[in-house]
Structure formats: structure tokens, C-alpha cells
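In: Prediction below, plus the sequence it came from.
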Amino acid sequence: ALDDAVAVPEGFTYEAINWLRYAEPAELLFAAVTGSQLDRWYRDNRFCSRCGHPTELGPRSREVVCPECAKITYPKICPGIICGIVDCSEGRERIVLTRYNGRTTALWALVAGFTEIGEPLENTVHREVMEEVGLRVKNLRFYKSQPWSFSDTLLVGFWAEVDGSDEIRVDHEELKEARWFTRDEIPLERTRDRVSMTGEMIEQFRLRGREVLG
């Protein structure tokens, strides 16, 4: 959060912010990455978007205020969803995993996406699943939410069952690949991810299978 880089004390190094995904202990990881989100927000709101006047920190809560036109700007929080698409029909226990395009170290993940203005979270699930992998889903079940400060996001996790055809049609503009995985086929590198809700949900399915559907 420094304006200018300073000399690094002996035994320390500068790291990219994504390094925090693997840092320990978890409570310090959370504090550091939340601080980085706040720093980005403060830097992006130094001037009023309405009149251009320099802003000031709010006197009582986390906001910035324009002393010229009184416009209040609250922290940027982008809602988004993560969906574990499961097929437990005919004795199966499978889940859809995807990999994003254009990432050199893309891990297998779940379908995810941001919520549009005026869109309920449940509609986001149906839209993102159809757009990314061409599937219809039913019986949505809320899992949990998680602040994800790396992208200024509040993530909401859902489980869903495939509805009808299980044929995946990949949107190659966004995804490199997507396919069904049985519990035994889930890549081991995903089971070591203890930070992201994606990793947590994949591990829950690997351990519990159809039980995640309630």
C-alpha cells in the first residue's frame, strides 16, 4: 500500500498479490488480502466521479465523501456465483470441472461468473452454466458465501443437479476445456487448495459425493 517502492529488509521479498493464496496462517492471509482490496478501492476513488473534486475518507464508516458535491462512494463489492454441477443419476457421482483460457497455470475449477445488474443470484447460476458449458441445471442448493478480495468479489456458492442432457458444450472464448470428473478422477492439485471456495467445494464432493446435494 506504499506510494513508492522501498528497500526490502533483509530476509523479506516483494511478491505478487496471488502469493497470499498459499500463505499461512489463514487469519493473517485474510487481513492482508482485505487490506489490498481496500488499498485498490481508495486509489481508484481519490477523485469524485461526479464533479472531479478530491475526495475525503468518511468520518464514521468505510466510505469516501466528496466535500464539494456531497457524493458518497461505498466500497466496491462485486457479487458472483460458483456452481458445483453434479450428476448422480443412474448410480453416477460426477462433477463438472473447467479450466479458463489464457492462464498459464490454470487449475481445474467450477463454473463461476459475475452477477449482472438486476439479476437474481439463481438466474446468474442458470445463465453462467448455460453460457460456459451448455448445460441446464435444477434443484439449486445454497452452499455458503465467501469474500474474495483478489477480485473485489463476494462469492455465493451453489450446488446444482444437471437437468436433462449431460453433453457439455464448451465456450472456448472463456474456457480452455470442461468435462465430467468422477470422484476418483479429481486432480490432486485441487485437493490441496484450502483457500478458495472452489477448492473447498471440489474437495467436499471428492469426499462426500452425492451427499453434498443434501
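Out: Received, thanks.

In: Please count neighbours and contacts with C-alpha atoms only from this point.
Out: Fine.

In: all helices for this protein, in order.
Out: For the chain, the helices defined by DSSP state H cover 26-44, 121-133, 188-191, 197-208.

In: Looking at this structure, which strand is longest?
Out: The longest strand of the chain (DSSP state E) is strand 137-148.

In: Second structure for comparison follows:
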Amino acid sequence: MIQDIGNHTYHVEYHPVPLAQDGILLSYQGRKVLVRITGEKEFTYPVYSDYADVDRGQFRWLFAEDKAQFYLAKEALPERDGFAYVSINFMRAARPRYLAFAGIAGLSLHNWYSNHIFCGHCGRPMAHSESERMVHCDYCHTMIYPRICPAVIVAVRHGDKLLVSKYAGREYKNIALLAGFAEVGETIEETVHREVMEEVGIKVKNLQFYKSQPWCFTDTLLFGFFCDLDGDDTLKVDHGELATAGWIDRQDIPEDTEKASLTMEMMTLFKQGVY
């Protein structure tokens, strides 16, 4: 999956390091990130020596991978010297994998920092904690931490068939499993039952937690569950959420070419008869 970065280690502990010449720069324009394409799916990010004319104060430390330090450009850097902005979706299949994951995680933090320049309660500028990743308002004492939204990915089995869907109004057009965000006051297991009922009108049983995945494209922490149909298999599709939904035979599940998402990993395991 997208966070599986081999023998590299992602360090999210908040220990900011001063920007050096080899500090890796992450710069964003909307949902685009600044890279230099070096092959069909290969790329590099700029380092500070590529933009040494920009004041160091325009960059914020984000995290480390191994000993490499990553920094966020507070304002989008200009395209030059082969560096250009590409869609963040390029990172789904890009190589090297550890750099692709850094770009996706960086986007989530970029959005969080950009959305909390001012206090949402009183409108005054937010200050940055020196000891943890948190912004706070010295006037009304509001404290804000990075947003992580819990959600479920649900693989509903019916014998040798799996329930798949296509999202309505989304950029992603391939088939996927049912998914949805947890609501205030419910357990993650209750989220599974509610989302399946809301989206396709069926009941499920035998919930089995598989694994989780940080999906930084949408600031989400995904919880993957396998479960079985409980009763009638007639679907009542909520077309406000889904374009289509239906049962697909095990052998007809497509191959996972990206190996990026929890959804496709779970579908592949069902295809292989593991779950």
C-alpha cells in the first residue's frame, strides 16, 4: 500500500531540524506538487540548494524519512530548472515509493497549516507550538491539532461474490469497496453496519477487522473490514453516494496494478481466496 516504504522509516515525531542545503522541499499548488520527472513513473523533489534564493524562513519543517528532512514551502515555489507541478494522483504509482508517500503526507499537512492560519473562533492569527504539531490562539486559548478522520472500508462477501461500487461525482472512476466516515458517538463497527445500510440497503454479519491505512489524500485513517451478507441480497443503491453497486464474481475482480490502496489489497485477497 502507499505507506509501505520498504526498508525506509517515516519519522513523524515532532523534532524540527534547521533547513540545510540538502533539505527536501515540498511545494503545493492546490492538489499539485512540485517535482522533476526523471522517468515514466520516477521523480525527485527539489532540495533547498535548488531554491537557495528563497529565504529559509519561507519553509516549515514537516517530518523525516530515515535521515532525510522534509520541509513545506509556505508559498508555492515557481516552476524552473525542470521542476513542474503534477497532480498528487501521480503519486499513487510513482517511484521511489518512500518519496511518493512523503508527498501525499505532506499535502495533508500543507492543507492543515493553510486552513489554520487564523483562529476559527475569534479570527486572530494562530501561533505555532514549539514542542508539538499544534497551533494555538493566545487570545481565546483555542488549540488545534492535525485533522485525521476515521472511516471504514467494507468488503461484503456473498459466497464467491463481492460487493463493489463506483463513487458518484468523484475523480476516481474504478470499482471500489463500500466506504464511509464514522459519526460522533458510534463505534467503528457500528459505522460498518450503518454505512452498508445507508449506501446499499442490506445487512451484514461476521465482521472481521483486517488492517488500517493512513489515506492522506483525504486526511483519513481507514479501517478495513471483511463481513458477510446477512439476509436478502437485493441492493437499494443510494445514487447520491454511489454511481453503481453490484455483486462481482471472485475471478472477475481486476488486478491491482498500483498496489496503493487498502481497497484494492482487500479485493485482491478475496480474489485469491484468502478471505
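Out: Arrived safely. As the structure is a prediction and not an experimental result, all values here were calculated from the model.

In: Turn the helices of structure 1 into JSON lines, including distance to residue 112 of structure 1 and mean neighbour count.
Out: Below are these laid out as JSON lines (distance: least, CA to CA, whole Å; neighbours: other CA atoms under 10 Å):
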{"stretch": "helix 26-44", "distance to residue 112 of structure 1": "20", "mean neighbour count": "15"}
{"stretch": "helix 121-133", "distance to residue 112 of structure 1": "7", "mean neighbour count": "19"}
{"stretch": "helix 188-191", "distance to residue 112 of structure 1": "16", "mean neighbour count": "13"}
{"stretch": "helix 197-208", "distance to residue 112 of structure 1": "9", "mean neighbour count": "20"}
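
In: List the residues that contact residue 38 of structure 1.
Out: residue 75 (CA atoms under 8 Å, 6 or more residues apart in numbering).

In: In CSV: the helices of structure 1, plus distance to residue 106 of structure 1.
Out: Shown next, in CSV, are these (distance: least, CA to CA, whole Å):
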stretch, distance to residue 106 of structure 1
helix 26-44, 21
helix 121-133, 16
helix 188-191, 11
helix 197-208, 13
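
In: Residue 97 of structure 1: which of those is closest?
Out: Residue 97 of structure 1 lies closest, by CA to CA, to one member of those: helix 197-208, at 8.7 Å.

In: picking up where we left off before, look up the counterpart of the longest strand of structure 1 in structure 2, residue range please.
Out: Mapping strand 137-148 of structure 1 onto structure 2 (TM-score structural alignment) gives residues 204-215.

In: sorry, back to before: what helices or strands is the longest strand of structure 1 leaning on?
Out: helix 121-133, strand 153-162 (3 or more CA pairs under 8 Å, 6 or more residues apart in numbering; DSSP states H and E).

In: out of the ones you listed, nearest to residue 21 of structure 1?
Out: Closest among those, once you apply CA to CA, is strand 153-162, at 15.0 Å.

In: And the contacts of the closest one?
Out: Outside strand 153-162 of structure 1, the residues within contact range by CA under 8 Å, 6+ apart are 77-88, 125, 135-148, 197, 212-213.

In: Stretch 181-197 of structure 1 too?
Out: By CA under 8 Å, 6+ apart, stretch 181-197 of structure 1 touches 21-22, 92-97, 107-108, 146, 157, 199-200, 202-203, 205-207, 209.

In: picking that back up, mind checking which of the helices of structure 1 is nearest residue 176 of structure 1?
Out: Minimum separation from residue 176 of structure 1 across these (CA to CA) falls at helix 121-133, 10.4 Å.

In: tally of neighbours for the residue mapped onto residue 91 of structure 2 from structure 1?
Out: Aligned against structure 1 by TM-score structural alignment, residue 91 of structure 2 finds its counterpart in residue 20. Residue 20 of structure 1 has 17 neighbouring residues, counting by other CA atoms under 10 Å.

In: need the contact list for residue 20 of structure 1.
Out: Applying CA under 8 Å, 6+ apart to residue 20 of structure 1 gives the contacts 29, 32-33.

In: What about residue 220 of structure 2, how many residues nearby?
Out: Counted with other CA under 10 Å, residues neighbouring residue 220 of structure 2 total 18.

In: Please report the distance of it from residue 32 of structure 2.
Out: Going from residue 220 of structure 2 to residue 32 of structure 2 by CA to CA, to the nearest Å gives 19 Å.

In: Next: residue 137 of structure 2.
Out: Taking CA to CA, one finds residue 137 of structure 2 at 30 Å from residue 32 of structure 2.

In: residues of the match of strand 137-148 of structure 1 that come out buried?
Out: Using 16 or more other CA atoms under 10 Å as the test for burial, stretch 204-215 of structure 2 gives 204, 207, 212-215.
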